[in-house]
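sequence? don't have it. structure:
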């Protein structure tokens, strides 16, 4: 099957092992959005500024990105299933400890541990789903992106509900759900053979010397800057309670899930991956600019966030598919290399967005996000020749 041949029906024709990993992916990505509705509450309860609270995202993303460099090395030695289980166990422990914390500093450090577990899980999960799912690479990526979309849509809703009780609730909620995911993977996923060749720690860095993979990774870094500016900073300017924020980002995630599974493959088939990326990145830049211009309008921000969810779903699926197509190395190594670079954008954005708002005004973080996304389009243009074979 070509990279665009996955149909919507393929999503539901999967073995139980693929469903087990997909369920764990849902819970893993719930962990990103679950914290979103409680950021203002944490800032209020623990007397912290938005930039300080945003370090919850930064520490998580920094540790996730760095750890990506060694996940392939570990997985190729102990096997994919033990690697998945180790990652899930780490998330269970550190999410629980985050809920027990009494200061922002403690939570930031535990979120870093959470990010470590997340790195071992998500980098291995994509490779495992590709190897066990039906429908080829495209079908596996649709399943993976559907899990991401569902997790990121349900996460804020559950975070808002639990956060309405206590800001600690979402942390404990993730810990419990991850324990369920751990059991599902342990019981339902058969042993997945380790790669025939043991990868070295330097393999992901060497993979980035391939211009096609580096171009897409750099594009993702800049795109993720815009993505996480929206995700981490907008709760502070919406001025809503936990429940309302949960519903806003629930609809954002629903749009992300729908477009990643249904719309993205259609656009890829009709226009190709790179033209689709260019079009969607341009639209995302416009949405971020509108959010900057209309930052005082709650209605403008809510509508823009939901529209952005639709755009982000398409970009996520198309970028991931393109990386799997262009990579000259094993999928696990390609995933580690790509994720190492792209999570850097996610790490920088939350903290810098808060600082830009403190230094200048709430408008500036969104303008900066729009500029970063425009630069990502220029990166794609520069790498046009090395991506010419990407469908």
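The structure has been received and is ready for your questions. What you are looking at is a predicted structure, and each value in this text was computed from that prediction instead of being measured.

From now on I want contacts and neighbour counts done on CA atoms only, so please keep to that.
Noted.

number of nearby residues for residue 237?
Counted with other C-alpha atoms under 10 Å, the neighbours of residue 237 add up to 15.

residue ranges for the strands of this structure, please.
For the chain, no strands are identified by DSSP state E.

center of it, which residue is that?
Computing the C-alpha centroid of the chain and ranking residues by C-alpha atoms, centre = their mean puts residue 29 first, at 6.8 Å.

For that one, give me its contacts.
148, 151, 152, 155 (C-alpha atoms under 8 Å, 6 or more residues apart in numbering).

is it true that residue 268 touches residue 318?
Yes - proximity of residue 268 to residue 318 meets the contact threshold set by C-alpha atoms under 8 Å, at 7.2 Å.

higher neighbour count, those two?
Legend: neighbour count by other C-alpha under 10 Å for residue 268 and residue 318, higher for residue 318 (26 against 22).

burial measure for the residue lying closest to residue 193 once chain neighbours are set aside, as a count.
Using C-alpha to C-alpha, 6 or more residues apart in numbering and skipping the chain neighbours, the partner closest in space to residue 193 is residue 79 (6.5 Å). Number of residues near residue 79 (other C-alpha under 10 Å) recorded here: 18.

wait, isn't residue 79 in contact with residue 197?
No - counting by C-alpha under 8 Å, residue 79 stays clear of residue 197, with 11.7 Å between them.

take the one below as the second:
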């Protein structure tokens, strides 16, 4: 059964995030064209993540009751409509409204894909399944911004129309090709016995794992916010240089998640692979202030590419293996922690950068070491794997 799902889930994850990746380099310029200030552009980015944080667990809970396929289809259809409307926006206010609506509806899509992987893959193979999905996401962020850059000369609205079109094609694929993974008999049990809310899930027995997912997102989004400024202020590197560095990182991340995670987990187990991922992140953060050339910086970013593959796939697998909640709300909670990190990380990174240029990277390295120590000393307290 899983062989039937996996190529489709990979394609859905890739296409979903490809549409998102296409607009990343364009949105600030489009908003600026309509008179938005830098602060208002920041609000556009933050509002989307805030909606993701709030609504991912809600949609996840709904998917536990009615099934995965309707929620994924709803999310992609809403993604398509809101991005097309965004491309037609004639004012900042319209942009903000469509951005908020986009965050709400798209929160139903990708976390539910993760829940579907948890439905289909048994516990001992789940990290491999999560890795394949992560590879699709990683590749989308390799190709998406490049596509957006090529489309932007035709008008800032064109990449948004393209994103909406990609989302609609993905919606059709889901509608006609994707089987449902949660049988009706399992939905009733989940709805009556296993439902929780975001706080009860995150601060429950798996709080350590959710904390790791949050801190990793928090630290890395702080790096994403300040790295371009850092390499330009100190070494004069351009946005093109930055794009090439992140291209290297994205390719390595996709390779690790899609090709190596399953083999690594089979040989070493999820906890050790997660430990290695945190260690690579820590080394990467501390190495940035010591790097001064294009290739040393690119190599340093590649540590994050490899580490990201290890952390995301194994962390998600370990949570879904051990949860006593429904997989939908569990995947939604994971997505919320990622979104919360992407809300707070840029604020902290920007503030620390003003104080000390290397500060965001040193802070990230320290946080990784703390998470590494906590995980190695407290992982034995995690719940045992649930059946399945």
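Here it is on my side, so go on. All values reported here derive from a predicted model rather than from experimental measurement.

and the contacts of residue 29 of structure 1, which two are the farthest apart?
Pairwise distances across those (C-alpha to C-alpha) peak at 10.3 Å, for the pair 148 and 155.

circling back: could you please give me the overlap between the contact lists of residue 268 and residue 318 of structure 1?
Residues touching both residue 268 of structure 1 and residue 318 (C-alpha under 8 Å, 6+ apart) are residue 276.

counterpart of the residue nearest to the centre of structure 1 in structure 2?
In structure 2, the residue matched to residue 29 of structure 1 (TM-score structural alignment) is residue 17.

how close does the closest residue to residue 355 of structure 1 other than its chain neighbours sit to residue 40 of structure 1?
Spatial nearest neighbour of residue 355 of structure 1, excluding adjacent residues (C-alpha to C-alpha, 6+ apart): residue 51 at 5.7 Å. According to C-alpha to C-alpha, to the nearest Å, residue 51 of structure 1 and residue 40 of structure 1 sit 11 Å apart.

Between those two, which has more neighbouring residues?
A count of neighbours by other C-alpha under 10 Å puts residue 40 above the other of residue 51 of structure 1 and residue 40, at 26 against 21.

right, and that one touches residue 238 too?
No - counting by C-alpha under 8 Å, residue 40 of structure 1 sits too far from residue 238 to count as a contact (9.9 Å).

In contact with residue 85 of structure 1, which residues are there?
121, 182, 185, 186.

ok, the second one - contacts?
This points to residue 182 of structure 1. Applying C-alpha under 8 Å, 6+ apart to residue 182 of structure 1 gives the contacts 24, 85, 88, 89.

Over in structure 2, see which of those survive.
Among those, the ones whose aligned partners also touch in structure 2 (both residues aligned by TM-score structural alignment, their matches' C-alpha atoms under 8 Å) are 85, 88, 89.

got JSON lines for those, with distance to residue 258 of structure 1 too?
As requested, these are exported to JSON lines (distance: C-alpha to C-alpha, whole Å):
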{"residue": "85", "distance to residue 258 of structure 1": "29"}
{"residue": "88", "distance to residue 258 of structure 1": "26"}
{"residue": "89", "distance to residue 258 of structure 1": "30"}
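
in stretch 143-152 of structure 2, what counts as buried?
For stretch 143-152 of structure 2, the neighbour count (16 or more other C-alpha atoms under 10 Å) marks 143, 144, 145, 146, 147, 148, 149, 151, 152 as buried.

Aligned against structure 2, show me the partner of residue 371 of structure 1.
In structure 2, the residue matched to residue 371 of structure 1 (TM-score structural alignment) is residue 366.

next one: residue 131 of structure 1
In structure 2, residue 131 of structure 1 lands on residue 119 (TM-score structural alignment).

For the nearest residue to that match once chain neighbours are set aside, give its distance to residue 113 of structure 2.
Nearest non-adjacent residue to residue 119 of structure 2, counting by C-alpha to C-alpha, 6+ apart: residue 181, 6.2 Å away. According to C-alpha to C-alpha, residue 181 of structure 2 and residue 113 of structure 2 sit 10 Å apart.

joint contacts of these two?
residue 68.

which one in structure 1 is aligned with residue 57 of structure 2?
Alignment note (TM-score structural alignment): residue 57 of structure 2 maps to residue 69 of structure 1.
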